[in-house]
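**Q** coordinates only, sequence not included:
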């Protein structure tokens, strides 16, 4: 049986499934599409290239109105320090850029594989299906930061809007420090590929 994973990530589960089923389990991942350098989205890539190493966070977004999803005054405070892209963004290219140190993800399997392959810290925001289980796996290997939810399991955009500017700035600084530390993740992935290639 072939699985889109790699031994360093799920070694004990691969071995267990092999014993349980009696068949050989072969990890063939991560199956991540090669990045094609097209001349599309140049504004995004030029902006990223102007930033320091591991200094940006890429939030994978869902279709939503920016004004409703972000804290009041967020876009004004961010100014030139950040970029908000509405619509589709080249996720793979963004994750390979050296300025990207973190990735806000719903924890779909392909997003996790891309984050691990490109050595980017994952800020987990699982929504449904296999995503909560996937987020626990990234927790187990220690390459994540979790976004806390209310007691009903919901994210509160109203709560985010009500937080003070200093409080939000402090959270951003903590996240950026973790992203700078994500070089450890890049080394972890390279080591696993060398060992189990």
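**A** Done, it's in. Please read all numbers here as calculations on a predicted model, not as lab measurements. Numbering: from 1, shown residues only.
**Q** use CA for all of it now, contacts and neighbours both
**A** Noted.
**Q** for the longest strand along the chain, packing partners?
**A** Secondary structure of the chain per DSSP state E: the longest strand is strand 100-105. Judged by 3 or more C-alpha pairs under 8 Å, 6 or more residues apart in numbering; DSSP states H and E, the packing partners of strand 100-105 are strand 56-59, helix 109-118, strand 121-124, helix 165-180.
**Q** And here is the other one:
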């Protein structure tokens, strides 16, 4: 019985190797990071005065790991660490199992995939850089792993844009209230389409 428990424990450790690797990388990359507590499935870290929680689960097939990251103070964003997590598999080529798990798995930060985070950054940049217009980005709300709702403003008109990270393209869908003139809606729709094409070219190029 003891032998069977030991085998189960070793199997669990291998199964949650992705969580362990990400924990150790964060502790290594942040000099002021420390471990609060952990078990096989969950890790609680502290970076300076901020707390970060990592929890590993799997997709519905039980094959691909998913790391859920709660980062209330956005420490990972502030320190521009998202790209590191997005490319977390790089440098692990010598460990085939770990490399495959990291490359095929997903990391969600405050509900959004690292893919979506980069897409939102480029969509926001696209609106802010539209020539001759002054768009304002108010907030990002209703975040899901592969879509989020942006709240924006053009002049006095407020509107939402649903940003979807589809398999083959990025989709932007503006939504307006009844007081927004048709001419303004048409203007925003045209800008949104151009930004959609630009961001899709960046993120979905073959």
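**A** It's in. Since this is a predicted model, take the numbers as computed values, not measurements.
**Q** where does the TM-score land?
**A** Scored against TM-score structural alignment, normalised by the length of structure 1, the superposed chains reach a TM-score of 0.27; 88 aligned residues with a C-alpha RMSD of 5.7 Å.
**Q** if we can go back for a sec, packed most tightly, which of the helices and strands packed on strand 100-105 of structure 1 would that be?
**A** strand 121-124 (a mean of 28; mean count of other C-alpha atoms under 10 Å).
**Q** nearest to residue 196 of structure 1, of the helices and strands packed on strand 100-105 of structure 1?
**A** Checking these against residue 196 of structure 1 by C-alpha to C-alpha gives helix 109-118 as the closest, at 13.7 Å.
**Q** and that closest one, what does it pack onto?
**A** Partner elements for helix 109-118 of structure 1 (3+ C-alpha pairs under 8 Å, 6+ apart): helix 91-96, strand 100-105, strand 121-124, helix 183-196.
**Q** Give me the angle between it and strand 100-105.
**A** Interaxial angle, helix 109-118 of structure 1 versus strand 100-105 (axes from the mean of the first three to the mean of the last three C-alpha atoms, to 10 degrees): 170 degrees.
**Q** Reformat the helices and strands packed on strand 100-105 of structure 1 as CSV; add distance to residue 194 of structure 1.
**A** As requested, these are exported to CSV (distance: least, C-alpha to C-alpha, whole Å):
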stretch, distance to residue 194 of structure 1
strand 56-59, 27
helix 109-118, 13
strand 121-124, 20
helix 165-180, 23
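**Q** So residue 203 of structure 2 is in contact with residue 120, correct?
**A** No. The criterion here is C-alpha atoms under 8 Å, and residue 203 of structure 2 misses it with residue 120 at 11.2 Å.
**Q** who's more crowded, these two?
**A** A count of neighbours by other C-alpha atoms under 10 Å puts residue 120 above the other of residue 203 of structure 2 and residue 120, at 22 against 17.
**Q** Show me what counts as buried in the lengthiest helix in structure 2.
**A** Taking DSSP state H as the criterion, structure 2 has its longest helix at helix 182-203. Buried residues in helix 182-203 of structure 2, counted by 16 or more other C-alpha atoms under 10 Å: 185, 188-189, 192, 194-196, 199-200, 203.
**Q** Show me which positions of stretch 25-39 of structure 2 end up buried.
**A** If you call a residue buried by 16+ other C-alpha under 10 Å, then stretch 25-39 of structure 2 has these buried ones: 26-27, 33-35.
**Q** show me what contacts residue 193 of structure 1?
**A** Applying C-alpha atoms under 8 Å, 6 or more residues apart in numbering to residue 193 of structure 1 gives no contacts.
**Q** Perfect, that will be all.
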